[in-house]
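> below is the structure, and that's it, no one-letter string:
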């Protein structure tokens, strides 16, 4: 328990670590470390165990990351549970490999450094000071022990130092940078001839045997997907909310709550005086800075104006010249401790010194503006809807247990559950696995379950399916069609068009290929194209690597061809969406690296170094994986 035995921190500059690493304390984040004794091991890394509890927590964190990244588009059904669990396990294995490597390289983090970082996290502070009571309380609330949390913090810091050491080892020489700049800005002189496929369609009349042959050679075309029809029950908070009664008193109570919230988020005009002290400063330095803040407050109480004292002593250069004026501020604009103190003050009052990561503040409230809340009469309808929705969400959770139980007790019938819930059994039309559908049919989780072997074979009710947004459903397959293929007779017209397109494309390609020997023998592109009546010639032009005005196939081939010797050309074919092209490269001009300004060179060097650093880190991790003794207990996952 570092913080139980240390009141001071010293040593290496901990704030540098914090600037590089993100080591947050999330109330739903860290692994549950409240004792691993006797837990089931799911993997071991060079003798270090990874427990089932750690894997479960890492899996939940992975889900949370995806939910945060995708927002409203997050759909649990899109992600395979087994795959996510294996990804989470691999992440834990990688972390252990890297931590072992960091220990080997003696990238250790001292007790003082860990203690300093924890002490300066806002979440553990009360009135700007670290609170051991709050620290213990938050850890206990999340079933974490002090020792294990601090050990995890040390491990995270060590891993960050290791990654930083590896990635910062990347270096790009001036010669390499010049070579890349020359290639990036390279221009090529290109000309090309296009030969459209459509010009060769006329006159192609495929015979029946050609259609049959194409149909047999393309078995994946004209497939009719597997289909099912479903019965289902849907628990939707929006539907449940419609049958919930909300009283007038309920609406008044919610309005009073909104009034209280509005007062808490009201805007205030503030001044402050800052006595700066680094977050990692010693207790003596912190105390001395506080004394300066107290002295500033006493000067104001003795009659000096707040603005005059702020100009004289405040370390906040941005506001000091303006008498400490911060303008209009909302709680979210400032540190939590600062906001808590400022919103307790009356207008004109001066705060006691308040500690934040920046130092000590003395705060004055010069004006307060309450958030205007519309009259109750105007908000009544929306408040009623909000109350009903909240209650519906809680009711859906309870009804979900009933639905799950009855769907299991009556596995081939949804009616008993429907009667108990007061909901109708609904039926879909034919549904394919790749249909987008609407409503419940658009849910990937529903489609995945509907086409599972278990439901198709048993025709029994599914498990309770979490659809997100508080919605749950149970489905049952009532009819099924296996995948099949449309008969040739039904798709003969489409097959005929495909055969004509294919044969026309081959003719266009043959014409393009016939031009290459002529060009290689010394003919110009125009001379070689004279034998192709439908060819369209594009005059030579200088093109850049990322130029979008050229057809993509022409540009890609033009920069793939080898650099020609002076006075020579290189040519090759490029496939286009509507035909073929013969592309001729006649000259290459590299960019002059000396023409690139210093800022651009620095940006590119930084980008290359960052990319090379990431590649180096991945290479180290790959080597560690190869050398380590990793054992995964598949039956315990």
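Sure, I can see it. The structure displayed is predicted, hence computed values, not measured ones. Numbers count the residues shown, from 1 in each chain.
> contacts and neighbour counts: CA atoms only from here.
OK.
> helices of the stretch 101-250 of the chain, start to end?
Applying DSSP state H, counting those that start in this stretch to the stretch 101-250 of the chain gives helices spanning 111-119, 132-141, 146-167, 174-184, 208-217, 237-241, 248-264.
> these: which one's closest to residue 27?
helix 132-141 (8.0 Å; C-alpha to C-alpha).
> pull the distance from the closest one to the chain's centre.
30 Å (C-alpha atoms, centre = their mean, to the nearest Å).
> structure B:
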């Protein structure tokens, strides 16, 4: 994979490249770069409107990202929380504020960097995994999107990353800050633990009366409820499915190939390696001298016959290519910054360049191969051309069938059979699901869930209106089966209710016992050994845990590092455990982290972490100042 030196400008602080979270994007995600359309407005940022359409698309993209990140733990209702929905809008507001700020401050993105971003976007690649101008234009055209508008959005996102690069270059960490961070971050603590379990055997009484059972059953009725559920009949129409059934004749492909042959050029590409000695523009004399010294050292080793690949792995500051011996793979002219580009495309195979200065630092470049410009063969582009013809036909069919389905689903509200037959589709069935939706299938979509439980579909028994899952995928649903919410009879869950009551008592007993013992130990009323004997338990020793220790519970680790220890003394603390129970902590010793004991790489990692924290803090302050100075209007009634 191409590891462009541009990657550094983006990857250094990836957490802030708001607009590039979706790139490379799958086709469903491309909608975020398309005009939000007219209609209701959810917010205004210094006069710039955020439409309801844009907001809903952002919600859908956030759902997709959460589903991918959380897997089986994802629940559709998570984004129904008003706080989560507002967080999505706040992110959109901040994005607009940043776009306005970088534009006003004169940030600009050159064509080379824009081209590089488009090159790495998967949606625009052909079967050879390379950028295809034809596919690029086709995708934009299919979405009703102009190339200039789309590219202006990409430039805006990249300008935001430039802003963050500026924050990083202005950030520095003093040695005293670094030493203090090492002292605290690498600190180790030794302690003893007395863990009082939340055990039913420790409670005074296991007797549970009928009144208490009934009260618990009523108070926690939701825990014993089978929620309302429905299953659906539905028909699904998508461009992707239609395209799969579209036949393409070889003659049609050959004809299209001949029409486009002259434009199907594979640009000359060059395969190079490089060693980057990082040096920011405008660096001071000390930093410049240090970089020059490293550069001289590398050149001397090259002259002595050392392997370019080995030197790149050891010396190069490009995190994307260093581990691969500086390999940048093949790339066409215009992908790299001009200075780098000009050097590579003026070299002979096997040649090692003199130092090339770019905004990233000094580069030593070796040219390994040249792939000459040539017309791509029919077989090379056959897959792309076939996909294009299939999609064009499928898109025409999609709009034709979508209209037919919408009309018949409305005219025949008691059945989907007529609409399905007219469009050559089959009526599918979903599994039962509740108002929170399903973990897979059509009922993961919020629009489908909302429609399924709407009065029109659930109460009146009609077909839904067409539901847009994406720009090129729609469904119509109707209720197949409805199961009202029911509560399990008390007789059926009586044992569960009793267990819940006893578990509550056990947790309360453990907590009360632990807090009482902690008070006695801290006051000197009882010693540690006597405290353990009073609850028939023993202390266990834990030596030199660090802040990321996984051998004991995270609650204990967090509490242990909150306690101050005076020299020559011991300290005591306690904490409830997430799974029930209570832990008493006896802090015995604290060993500060040693700056001198850390290796150079560890120190550098720590320095970068601190710098990133500083950047994040400055960035957040900057965004906060933009918000404070901005004229922001939020129309709450449009958010739900």
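Received the coordinates, thanks. Given the structure is predicted, the values throughout are model-derived calculations rather than measurements.
> circling back to that earlier point, right, so the helices of the stretch 101-250 of the first structure: which one is the most enclosed?
helix 111-119 (a mean of 21; mean count of other C-alpha atoms under 10 Å).
> for it, name the packing helices and strands.
helix 2-5, helix 14-20, helix 146-167 (3 or more C-alpha pairs under 8 Å, 6 or more residues apart in numbering; DSSP states H and E).
> at 7 Å instead, please
helix 2-5, helix 14-20 (3 or more C-alpha pairs under 7 Å, 6 or more residues apart in numbering; DSSP states H and E).
> so what touches the shortest one?
In other words, helix 2-5 of the first structure. 111, 115 (C-alpha atoms under 7 Å, 6 or more residues apart in numbering).
> ok, and for that helix, which residues are buried?
Buried residues in helix 2-5 of the first structure, counting neighbours by 16 or more other C-alpha atoms under 10 Å, are found at 2-3.
> how about the last one?
Of the residues in helix 14-20 of the first structure, 14-15, 17 count as buried by neighbour count, 16+ other C-alpha under 10 Å.
> pick the one among the residues you listed closest to residue 273 of the first structure.
Of the buried residues of helix 14-20 of the first structure, the one sitting nearest to residue 273 of the first structure (C-alpha to C-alpha) turns out to be residue 15, at 23.2 Å.
> would you point out which residue is most central in the first structure?
Centroid-nearest residue in the first structure: residue 69, 3.3 Å away (criterion: C-alpha atoms, centre = their mean).
> closest to residue 595 of the first structure out of the helices and strands packed on helix 111-119 of the first structure?
helix 14-20 (34.3 Å).
> beyond that closest one, next helix or strand please.
strand 41-45 (DSSP states H and E).
> so which of the helices of the stretch 101-250 of the first structure gets nearest residue 405 of the first structure?
The nearest among the helices of the stretch 101-250 of the first structure, by C-alpha to C-alpha, is helix 237-241 at 19.2 Å.
> and of the helices of the stretch 101-250 of the first structure, who's closest to residue 434 of the first structure?
Nearest of the helices of the stretch 101-250 of the first structure (C-alpha to C-alpha): helix 208-217, 23.1 Å.
> what's the neighbour count on residue 361 of the first structure?
29 (other C-alpha atoms under 10 Å).
> with residue 608 of the second structure instead?
Neighbour number of residue 608 of the second structure under other C-alpha under 10 Å is 17.
> need the counterpart of it in the first structure.
Here residue 608 of the second structure is matched to residue 606 in the first structure, going by TM-score structural alignment.
> what's the separation between residue 436 of the second structure and residue 575 of the second structure?
34 Å (C-alpha to C-alpha, to the nearest Å).
> residue 452 of the second structure and residue 458 touch, don't they?
Yes - Residue 452 of the second structure is within contact range of residue 458, at 6.2 Å (criterion: C-alpha atoms under 7 Å).
> joint contacts of these two?
residue 479.
> more neighbours, these two?
residue 452 (29 against 19).
> could you list every residue that touches the counterpart of that one in the first structure?
With TM-score structural alignment as the criterion, residue 452 of the second structure lines up with residue 450 in the first structure. Applying C-alpha under 7 Å, 6+ apart to residue 450 of the first structure gives the contacts residue 477.
> now do 8 Å
Going by C-alpha atoms under 8 Å, 6 or more residues apart in numbering, residue 450 of the first structure touches 228, 230, 456, 475-477.
> among those, which are in strands?
Using DSSP state E, the members of these that fall within strands are 228, 230, 475-477.
> out of those, flag the one nearest to residue 396 of the first structure.
Closest approach between these and residue 396 of the first structure, by C-alpha to C-alpha: residue 475, at 16.9 Å.
> distance of that closest one from residue 448 of the first structure?
Distance from residue 475 of the first structure to residue 448 of the first structure, by C-alpha to C-alpha: 11 Å.
> what's the answer for residue 497 of the first structure, then?
According to C-alpha to C-alpha, residue 497 of the first structure and residue 448 of the first structure sit 35 Å apart.
> adding distance to residue 223 of the first structure, write the helices and strands packed on helix 111-119 of the first structure out as a markdown table.
Output for those, formatted as a markdown table (distance: least, C-alpha to C-alpha, whole Å):
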| stretch | distance to residue 223 of the first structure |
| --- | --- |
| helix 2-5 | 66 |
| helix 14-20 | 54 |
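> still on that earlier bit, which one of the helices of the stretch 101-250 of the first structure lies closest to residue 365 of the first structure?
Short answer: helix 248-264, nearest of the helices of the stretch 101-250 of the first structure by C-alpha to C-alpha, at 14.6 Å.
> show me what the closest one is packed against.
Helix 248-264 of the first structure packs on helix 376-409, going by 3+ C-alpha pairs under 8 Å, 6+ apart.
> for the helix it packs on, packing partners?
Against helix 376-409 of the first structure (3+ C-alpha pairs under 8 Å, 6+ apart) you get strand 227-235, helix 237-241, helix 248-264, helix 415-421, strand 471-481.
> could you give the angle of the helix or strand containing residue 63 of the second structure to strand 41-45?
Using DSSP H and E, residue 63 of the second structure sits within helix 52-70. Between the axes of helix 52-70 of the second structure and strand 41-45, defined by axes from the mean of the first three to the mean of the last three C-alpha atoms, to 10 degrees, the angle is 90 degrees.
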